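Colleague: Just a sequence and a predicted model for now, questions to come.
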Amino acid sequence: MPFTRTTEQSSKYDHLEKMPVAELLQNINNEDKTVPFAIEKALPQIETLVEQVVFKLKEGGKLFYIGAGTSGRLGIVDASECPPTFGVPFDLVIGLIAGGDAAIRKAVEFAEDDKEQAWKDLSEYKINSNDVVIGIAASGTTPYVIGGLEKCNQNDITTGCITCNTGSPLSSVAQYPIEVVTGPEFVTGSSRMKAGTAQKLVLNMISTATMIQLGHVKGNKMVDMQLSNHKLVDRGIRMIMDEISVSQEVATTLLNEHKNVRKAIEAYANR
């Protein structure tokens, strides 16, 4: 069966340049509304991959995201938010982008076309069979990502992917593929739109569900979050107040003493 990149098919809208702003926004919003329903169809695939990630991380492994362009940037964003949100080490979840850190802000020409570079990038982190690598590519055809997963498979490293086409070369390489079929974009081929939104939502699911399973959430609160600004300190105080029913003054004292919401709550409970 031939592979069709629906993310590259022509938009069902035309003459965009003639649309007033209100119509542009309404049509973009109409397309965006379809993304959660596309993700819903992929929930069993997401569940299977998350279970693998949780298992590997409990065994001491790490989670890597690899991608190019928008996909690479989304992986980096998700990875970079895990330490402040869940209090995990900065190198537990790692995002890598074709072209290196310079490509985060500015596209690096042809970086995504190198099938060998992803493995070189991963090797700098001493990747091994305890780890999981998730390739992110809306098209499912990015050589950087496909080549990286192929080498991981050869080295007994668990692989998954997030793509927005069915039956892509990337899905055939990944052991645990996630296919969220978002269809043609509002602007033809601009996969930073619906496809990018879908990838971001799936990444949210993967990292959040994993961290909850690893015990970094208590009730519904981020009790291991880093207290890196006044807003988060205030949030931590309110968490303590809600959890153990103490005054703001007592909660503040506990947090100042223990520097961590979980430790503050546990210290109070163990008095």
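Modeller: Right, received. Where do you want to start?

Colleague: all contacts plus neighbour counts: C-alpha atoms, from now on.
Modeller: Fine.

Colleague: ok, residue 130 to residue 156 distance?
Modeller: 9 Å (C-alpha to C-alpha, to the nearest Å).

Colleague: oh sorry, the question was meant for residue 184
Modeller: Here the criterion is C-alpha to C-alpha. By it, residue 184 lies 35 Å from residue 156.

Colleague: which stretches of the stretch 1-150 of the chain form helices?
Modeller: When assigned using DSSP state H, counting those that start in this stretch, the helices of the stretch 1-150 of the chain occupy the ranges 21-32, 35-41, 43-58, 69-86, 117-123, 143-154.

Colleague: The one helix or strand residue 235 maps to - contacts with which helices or strands?
Modeller: Element membership for residue 235 (DSSP states H and E) is helix 230-244. Helices and strands touching helix 230-244, by 3 or more C-alpha pairs under 8 Å, 6 or more residues apart in numbering; DSSP states H and E, are helix 248-258, helix 261-269.

Colleague: For residue 57, which of those helices is the nearest?
Modeller: Closest of those to residue 57 is helix 261-269, at 20.8 Å (criterion: C-alpha to C-alpha).

Colleague: The closest one: which residues count as buried?
Modeller: Buried residues in helix 261-269, counted by 16 or more other C-alpha atoms under 10 Å: 261-265.

Colleague: repeat for stretch 232-244
Modeller: Under the neighbour-count criterion of 16+ other C-alpha under 10 Å, stretch 232-244 has 233, 235-241 buried.

Colleague: ok, structure two:
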Amino acid sequence: MAGTDWTCSHATMHAWEFLDYEPSLPVSEKSNPLTRDIDRASANNIVRMLQACDTQIFQEDSEDTYQRLSSERVVETIMEVAKRVELILKDPQDSLVVLSGCGTSGRLAFLIVTGFNKALRELNQTSIYSYIIAGGDRALLSSQEAPEDDPKQGMLTLKKVCEGKKRVLFIGISCGLSAPFVAGQLDFCMQHPEVYTPVLVGFNPTHQARDDPMPGCTFTFRSVVQRMQELSKSQKAFLINPAVGPEAISGSSRMKGGSSTKILLELVLSAAHAATFTNMPVTYKGILQHMEAYKQTLDITYAQTAEIAALLEAAGQSLRCGRRVCYLGWGSVAILGLIDASECNPTFGADFEDVRGFISGGYREMNNNEGPLSSLGSDFRVTHKDFLHLVLPSLNDQDTVLLLYTHSDNIREVAKLAHRAREKTSNIHAVYHQVDGAAAEQQDDIDRLCSSSLKITWASSPASGSLLHMWELSTKLLLNAVSTGAHILKGKIYQNDMIDVQVTNSKLYRRATRLLQDAFLLFLCSHCEEVMVSFIADSWQKKKKKSCQATAAHAGRQAGSRHKNTLGETLTTSEGEIMSQHRALETLSIYKLPTPELNQSQSVTHTHLTAVSRFSHQSH
């Protein structure tokens, strides 16, 4: 695998679509057949696998099982929601469009809202957009996943944001149709139809919406969806939920789920703006043309596979050495750097210092609801000055610095910061977006300072859509590849599962329990939960000031295969310590839980004990 070019077959590309493929799991939680061996892949092949997964976003209907992004019903719903936004743009008095989500969904809601409000200000128009993120603005930069489980808080936050408004279009984002925070908001909207029109954006079929009870509620997410389906018949509610395929890393909705969220919401809002300010009506053909522009963005970005792989390799080497990766950015592409960095801690169990983002202009440039958050601590100091003061003095050649900018940014400022970073490390890389034919002043100076420069060139006027939106999506894809691939190289992924993730809310708890049960196939679910709860309790005692980590649950997943009834290779602690299968069984005995009996085909072999994550990669 590591030494050969990876290819995928048509059958593998579509395998997840069949009803008998991991039937107990929703699409957003399934494993992707394309990436089953991503833990053993070379940097170049990791990028190829991620490209194949992202391509699934735009796959056309091939089976009757799932509706896709370009399905007729999805496109028509996008059009109807765009027309609702258009009405508010033309008559904004006492009206509001609210985008709300948790984690990555909330961060992208922030990015999109601030971008479109900025566009309105440039046209001397009233800002009509507002965002909500579970946990407040601190969740823009750090993991605050527990608030996702509070439907009442979601409702109260929405009520406060919309106080005094007479017409609200509410767009709730939940990739897995599972977040109680968003469910509470959607329920509130349906209780007040005279003001609110609810829209749900997600990427599972409605019958896969989460059906677990929520604290203090008589409804579940699925029952909310069912009520919305009924209201959608009279266009009093809307659902946009195409299937885009399983994530490259199982359940990591920051990747395809995040990209698809960005695409869908920008399709809606861009169509509404074009209809309002350029007299271009919202049409079916126009939506499809705009989708094609996003599809081309994937092609343009992944045409740089070798260059992305080199960045991934550099970042991975830094993490393996216990060093750091720093994103230094300008404008909205810098915000994508902040978002990507914020996701590494909950996804990979990374230390906050492992991957950090910094933005020129800091909170003034971000324009977030709560303003500067620097008083919350060094983790929230995000300006370039903060980088120079807090990080630069300790940099060395084992650290990776990545510059993120476009030709329209202040290139002189980019060069100046590159010079400062070069005083401490030669491991500097540039990623910049340039319109075809435009020459960025001082770019040659930056190229000389950097180990590599990845230039992505764009047509001066895309066929459809905003060039800035394409730059942003391209940057997101690239950074997701770099941070995910770097952690794969560090050994944080087994097969295509996260094995060092923080169990900080009910969604992650369910996932961890399932993975542990999957690893030890003969266990009852209650036994799996008991193991995990014990680990959570122990971790809480040891790290009272940190989020509880129950990576043993995910390590249990690491110890099993989806396709073999063998016990597995390892458990991994939150610090990345490797423990053998014998240690896993020993742990079970400590908690007085029954251990599965091994038959001949399940015997522990030397291969089983050593073919672990990066260990198996290094053996190639």
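Modeller: Good, I have the coordinates. Keep in mind it's a predicted model, so treat the numbers as computed, not measured.

Colleague: Can you pull the TM-score for these?
Modeller: The TM-score (TM-score structural alignment, normalised by the length of structure 1) is 0.74; 221 aligned residues with a C-alpha RMSD of 2.5 Å.

Colleague: Can you check which of the helices and strands packed on helix 230-244 of structure 1 gets nearest to residue 170 of structure 1?
Modeller: Comparing these by their distance to residue 170 of structure 1 (C-alpha to C-alpha), the top pick is helix 261-269, with 40.4 Å.

Colleague: tell me what the closest one is packed against?
Modeller: If you count contacts as 3+ C-alpha pairs under 8 Å, 6+ apart, helix 261-269 of structure 1 packs onto helix 230-244, helix 248-258.

Colleague: one more time with 6 Å, if that's ok
Modeller: On a contact count with 3 or more C-alpha pairs under 6 Å, 6 or more residues apart in numbering; DSSP states H and E, helix 261-269 of structure 1 meets helix 248-258.

Colleague: so how far is residue 497 of structure 2 from residue 115 of structure 2?
Modeller: Applying C-alpha to C-alpha, the value for residue 115 of structure 2 to residue 497 of structure 2 is 34 Å.

Colleague: neighbour count winner among these two?
Modeller: residue 497 (25 against 17; other C-alpha atoms under 10 Å).

Colleague: In contact with the more buried one, which residues?
Modeller: 249-250 (C-alpha atoms under 6 Å, 6 or more residues apart in numbering).

Colleague: and stretch 189-208 of structure 1, how far out from the chain's middle?
Modeller: The chain centre lies 8 Å from the centre of stretch 189-208 of structure 1; the measure is C-alpha atoms, centre = their mean, to the nearest Å.

Colleague: Report the aligned residue range of structure 2 for it.
Modeller: With TM-score structural alignment applied, stretch 189-208 of structure 1 matches the range 251-270 in structure 2.

Colleague: Without its sequence neighbours, what residue ends up closest to the most centrally placed residue in structure 1?
Modeller: Using C-alpha atoms, centre = their mean, the residue of structure 1 that lies closest to the mean C-alpha position is residue 203, 2.7 Å off. Among residues not flanking residue 203 of structure 1 along the chain, residue 78 sits closest, at 6.6 Å (C-alpha to C-alpha, 6 or more residues apart in numbering).

Colleague: separation between the one you found and residue 31 of structure 1?
Modeller: Distance of residue 78 of structure 1 to residue 31 of structure 1, given as C-alpha to C-alpha: 24 Å.

Colleague: more neighbours, these two?
Modeller: Of the pair residue 78 of structure 1 and residue 31, residue 78 is the one with more neighbours under other C-alpha under 10 Å, namely 20 against 17.

Colleague: Identify the residue of structure 2 aligned to that one.
Modeller: Residue pairing (TM-score structural alignment): residue 78 of structure 1 is matched to residue 112 of structure 2.

Colleague: What's the match for residue 146 of structure 2 in structure 1?
Modeller: By TM-score structural alignment, residue 146 of structure 2 lines up with residue 110.

Colleague: Then residue 78 of structure 2?
Modeller: With TM-score structural alignment as the criterion, residue 78 of structure 2 lines up with residue 46 in structure 1.

Colleague: Excluding chain neighbours, what is closest to that match?
Modeller: residue 178 (6.1 Å).

Colleague: From the contact counts, what lies against the longest helix anywhere in structure 2?
Modeller: Longest among the helix segments of structure 2 by residue count, using DSSP state H, is helix 467-490. With contacts defined as 3+ C-alpha pairs under 6 Å, 6+ apart, the packing partners of helix 467-490 of structure 2 are helix 305-320.
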